[in-house]
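Student: The amino acid sequence is not available; the structure is as follows:
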């Protein structure tokens, strides 16, 4: 079970895990996991959480808005943000799959794959 799955299980009304959340929004679970982690990161930043996450992931704000809605809204993102603050290396492993220290290329690659671009 991933860190994010553990958090989802503790949020009332949210899907129990990333796989269920992905099914509800119609996306690949790995992409949803990255999106949720990025939303947790951007929730800590100045500005609109969803718009900042869209810039980082390349995902549409509408898709990210659905994910936020499914996990219980902006308030639930605080739990993800705290988890990231408390254990940043666990989230970096989710975001930076190729281990090059730059999670943005991994996120952009997943977003391109979502829209059939290679």
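Tutor: It's in. All figures in this text were calculated on a predicted structure; none of them were measured in a lab.
Student: rest of the way, CA atoms for contacts and neighbours
Tutor: OK.
Student: Show me the contact partners of stretch 23-43.
Tutor: Residues outside stretch 23-43 that contact it (CA atoms under 8 Å, 6 or more residues apart in numbering): 4, 18-19, 21-22, 49-50, 52-53, 56-57, 63-64, 66-67, 70, 77-81, 84, 91, 94-95, 107, 110-111, 114.
Student: this is the other structure I want to compare:
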């Protein structure tokens, strides 16, 4: 299991970060949207018919650290998730941020999961 990053890791690309490598174009991904601040791509292990990751181009280990340092970029992530949901013609969807390995976070680069295309039960498992 990946070691969780220190809170001060943030802003700059990290050599060992999968998502930083996707942002840099070093690792291919199925992009669905890109702006100056955000990249959205299809999850390689989808948990719903539509499962898209929306990530900031800046590296922050989780949503809380991104919000503290770059609240406008976090707003961009949420706005673009909504735009992608519209493009995917989702009537209802869920946006999830996992923080910490105990919550299921495996890549320690802030990212939102956009899930839709099937019924999503509450509470989530």
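Tutor: That came in fine, so what should we check first? Quantities reported herein were computed from a predicted structural model and do not represent experimental measurements.
Student: tm score of chain vs chain?
Tutor: Here the TM-score for the pair of chains, by TM-score structural alignment, normalised by the length of structure 1, is 0.31; 71 aligned residues with a CA RMSD of 5.4 Å.
Student: and the contacts of stretch 23-43 of structure 1, which are buried?
Tutor: Among those, those buried by neighbour count (16 or more other CA atoms under 10 Å) are 4, 18-19, 21-22, 49-50, 52-53, 56-57, 63-64, 67, 70, 77-81, 84, 91, 94-95, 107, 110-111.
Student: centre of the chain versus the helix or strand hosting residue 19 of structure 1, how much separation?
Tutor: In the assignment (DSSP states H and E), residue 19 of structure 1 maps to helix 18-25. Relative to its parent chain, helix 18-25 of structure 1 has a centroid offset of 12 Å by CA atoms, centre = their mean, to the nearest Å.
Student: Could you identify the helix or strand that succeeds the longest helix out of those in structure 2?
Tutor: Of all the elements of type helix in structure 2, the one with the most residues (DSSP state H) is helix 71-87. Counting by DSSP H and E, the next helix or strand C-terminal to helix 71-87 of structure 2 is strand 93-96.
Student: and that following strand, what other elements does it pack with?
Tutor: strand 112-116 (3 or more CA pairs under 8 Å, 6 or more residues apart in numbering; DSSP states H and E).
Student: Please name the nearest non-neighbouring residue to residue 40 of structure 1.
Tutor: residue 81 (4.4 Å; CA to CA, 6 or more residues apart in numbering).
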